[in-house]
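Q: sequence and predicted structure, then a few things I'm wondering about:
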Amino acid sequence: MTVNSPPGLAQLLGDLAIDLQHESGTEATLQAITEGAVTLVPGAWGCGISMVQGRKVTPEAPTNPVVAELDQLQSSLDEGPCLSALREQRTVQLEDMATEIRWPRFARAALDRGVRSMLSFQLFVIDDTLGALNLFGDHSEAFNEESLLVGGVLAQHASIAMIGAAAEAHFGAALASRDIIGQAKGLLMHRENLTGLQAFALMVKTSQNANIKLVEIARWVVEQHESRLNRT
């Protein structure tokens, strides 16, 4: 499928690249990932990243106040899918808060705030700190297999961003299943003078603003590059 170039898309890419060069790399990337997840992951109404030390949960880059509040509630209640993703499993899916029995107090609190389902991905361990990428749905059974795939890719990028620049050399491994995104990332790094993390954040933000899927944005970048080569 060829992406039709929407009006101003090239300018949008350039403007966002300039903005990213002036932002704090890790913080800006995490915010782009959580905001992008709401657009890119089927069923996602809200998203946040939880940093956990011991029994304390600290919300990072929440997309709205309800997300931050629910992350903090998991800390005070000492229960919830985020904590289970960190302590027991890599990925935890909660299909319906109304029938959930694993975390009854958290489920009731989530229902009171209009959240019906949830998906949590364990992030890499950093010293004594753990992390989780949390996706929230406003209806039951909001997340499907595509949600798991796209959310997993975003979780990998969040992990790398949290580890910092030392892990950036391994950035491409997170995109092994998305070769076209990896190609586009490399082209943007070279063309716009961005780091790998900034290039990914650029594509996520462009996907949001242009209302085009991330993989189609990547395909458009590659096609534009190949078209220029063919004209020379």
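A: Yep, that arrived.
Q: can we go C-alpha only for contacts and neighbour counts from here?
A: OK.
Q: ok now stretch 9-29, how far from the chain's centre?
A: Taking Cα atoms, centre = their mean, to the nearest Å, one finds stretch 9-29 lying 16 Å from the centre of the chain it belongs to.
Q: buried ones in it?
A: Buried residues in stretch 9-29, counting neighbours by 16 or more other Cα atoms under 10 Å, are found at 9, 13, 16-17, 20, 25-26, 28-29.
Q: can you pick out the most distant pair from these?
A: Within these, 9 and 26 form the most distant pair, 25.0 Å apart (Cα to Cα).
Q: picking that back up, please flag which of the buried residues of stretch 9-29 sit within helices.
A: Counting by DSSP state H, the buried residues of stretch 9-29 place 9, 13, 16-17, 20, 25-26, 28-29 in helices.
Q: adding another structure so you can compare the two:
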Amino acid sequence: MSKQLPLDELSSVIARVKGLLLTEEKVDRAVQLLAAAAKQAIPGTLGAGISLLDTQGRRTSSAATDKIVERADTAQYELGQGPCLTAWASEATILVEDVQTETRWPEWCAAMKDLPIRSVLSTPLTAGKESLGALKIYAAQPGIYDGETSRLLQLFAGPAATLLANVQSSETPRRISNSLETALYSRDTVARATGILMERHGLSSDDAMQELLSRVRTDRTTLLEECSRIIAAIPGRRG
């Protein structure tokens, strides 16, 4: 039975996800938000999950809205088969009408016998020419998902993949930026401290640095701590 979600409602969900992701800095948090939104967006869904995979199909990040989804996904990773991995590898939406009668992944389907999962729908997360992974939803009843549901999930996955790609690509420069900021702060602090010692004691730059290192050894502190202490001790000045 087709369970249509009005396009204006779907657009609202996607817009909300965009707003959330634009404030996120970490992929793991982003996929959690997307999985929760997918579960909410598709009627009849028991749980949803997202898997981000590398070029060899190895998981790099994942999210699951429920323990059942987590177990179903973990079985796919361990067995190396299942609708999620197939959707990613084939870059096509995979529909499972009933896990109990499905024959494409016998080992994975056998592992699902103890879980209340009957219907599965998985679609690739593709940004440009790159397949990032897959988005999948699970239902407790057979025949819950159909062609219409597949199209709805694809509509959801398109902007989701683009947003995830942006979050992924922004993490590396952000880490570099944070490291650079720390390095620049440290360098500035050391420069200020050596300048204070040069002015106070009439030392050269090299001698001021040697004085700093001597204090670090004597006081058993770090260079940055010693520099901060010198700067803070200047009357009328704050760190």
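A: Structure's in. What do you need? These numbers were taken from a predicted model, which means no experiment stands behind them.
Q: packing partners of the strand or helix carrying residue 15 of structure 2?
A: With elements delineated by DSSP states H and E, residue 15 of structure 2 resides in helix 7-21, which encompasses its position. Applying 3 or more Cα pairs under 8 Å, 6 or more residues apart in numbering; DSSP states H and E, one finds that helix 7-21 of structure 2 makes contact with helix 27-41, helix 147-201.
Q: which of these is buried the deepest?
A: With neighbours defined by mean count of other Cα atoms under 10 Å, none of the helices and strands packed on helix 7-21 of structure 2 is more surrounded on average than helix 27-41, at a mean of 21.
Q: check the mean deviation of that helix from structure 1.
A: Superposed on structure 1, helix 27-41 of structure 2 shows a mean distance of 2.6 Å to its aligned residues (mean Cα distance after the TM-score superposition for structure 1).
Q: ok so, going back, dump the buried residues of stretch 9-29 of structure 1 into JSON lines; add distance to residue 86 of structure 1 as well.
A: As requested, those are arranged in JSON lines below (distance: Cα to Cα, whole Å):
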{"residue": "9", "distance to residue 86 of structure 1": "39"}
{"residue": "13", "distance to residue 86 of structure 1": "35"}
{"residue": "16", "distance to residue 86 of structure 1": "33"}
{"residue": "17", "distance to residue 86 of structure 1": "34"}
{"residue": "20", "distance to residue 86 of structure 1": "30"}
{"residue": "25", "distance to residue 86 of structure 1": "25"}
{"residue": "26", "distance to residue 86 of structure 1": "21"}
{"residue": "28", "distance to residue 86 of structure 1": "24"}
{"residue": "29", "distance to residue 86 of structure 1": "21"}
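Q: which one of these is nearest to residue 180 of structure 1?
A: Distance from residue 180 of structure 1 was checked for each of the buried residues of stretch 9-29 of structure 1 by Cα to Cα. The minimum falls on residue 13, at 17.0 Å.
Q: among the helices and strands packed on helix 7-21 of structure 2, which is nearest residue 18 of structure 2?
A: Of all the helices and strands packed on helix 7-21 of structure 2, helix 147-201 sits nearest to residue 18 of structure 2, with 7.2 Å by Cα to Cα.
Q: quick check: angle from that closest one to helix 7-21?
A: Following axes from the mean of the first three to the mean of the last three Cα atoms, to 10 degrees, one obtains 20 degrees for the angle between helix 147-201 of structure 2 and helix 7-21.
Q: tabulate the helices and strands packed on helix 7-21 of structure 2 (TSV), appending distance to residue 73 of structure 2.
A: Conversion of those to TSV gives the following (distance: least, Cα to Cα, whole Å):
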stretch	distance to residue 73 of structure 2
helix 27-41	13
helix 147-201	18
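Q: mind checking which of those helices is nearest residue 49 of structure 2?
A: With Cα to Cα as the yardstick, what comes closest out of the helices and strands packed on helix 7-21 of structure 2 is helix 27-41 (5.1 Å).
Q: what's the helix or strand following the closest one in contact with?
A: Next in sequence after helix 27-41 of structure 2, counting helices and strands by DSSP H and E, comes strand 47-53. By Cα atoms under 8 Å, 6 or more residues apart in numbering, the list of residues contacting strand 47-53 of structure 2 from outside reads 31-32, 34-36, 38-39, 59-66, 68-70, 73, 84, 132-139.
Q: next: stretch 202-219 of structure 1.
A: With contact meaning Cα under 8 Å, 6+ apart, stretch 202-219 of structure 1 is reached by 2-3, 6, 9, 12-13, 16-17, 20, 32-33, 36, 39-40, 178, 180-181, 183-185.
Q: ok, now stretch 29-36 of structure 1?
A: In this structure, residues lying in contact with stretch 29-36 of structure 1 by Cα under 8 Å, 6+ apart are 46-49, 60-63, 154, 157-158, 161, 197-198, 201, 204-205, 207-208.
Q: find the centremost residue of structure 2, please.
A: In structure 2, the C-alpha closest to the average C-alpha coordinate belongs to residue 27, at a distance of 1.5 Å (Cα atoms, centre = their mean).
Q: quick one: residues contacting that one.
A: With contacts defined as Cα under 8 Å, 6+ apart, the neighbours of residue 27 of structure 2 are 61, 164, 167-168, 171.
Q: repeat for residue 100 of structure 1
A: Contacts for residue 100 of structure 1 were tallied using Cα under 8 Å, 6+ apart; they are 94, 107.
Q: now do the counterpart of it in structure 2 against residue 143 of structure 2, distance only.
A: Here residue 100 of structure 1 is matched to residue 102 in structure 2, going by TM-score structural alignment. The spacing between residue 102 of structure 2 and residue 143 of structure 2, counted by Cα to Cα, to the nearest Å, is 12 Å.
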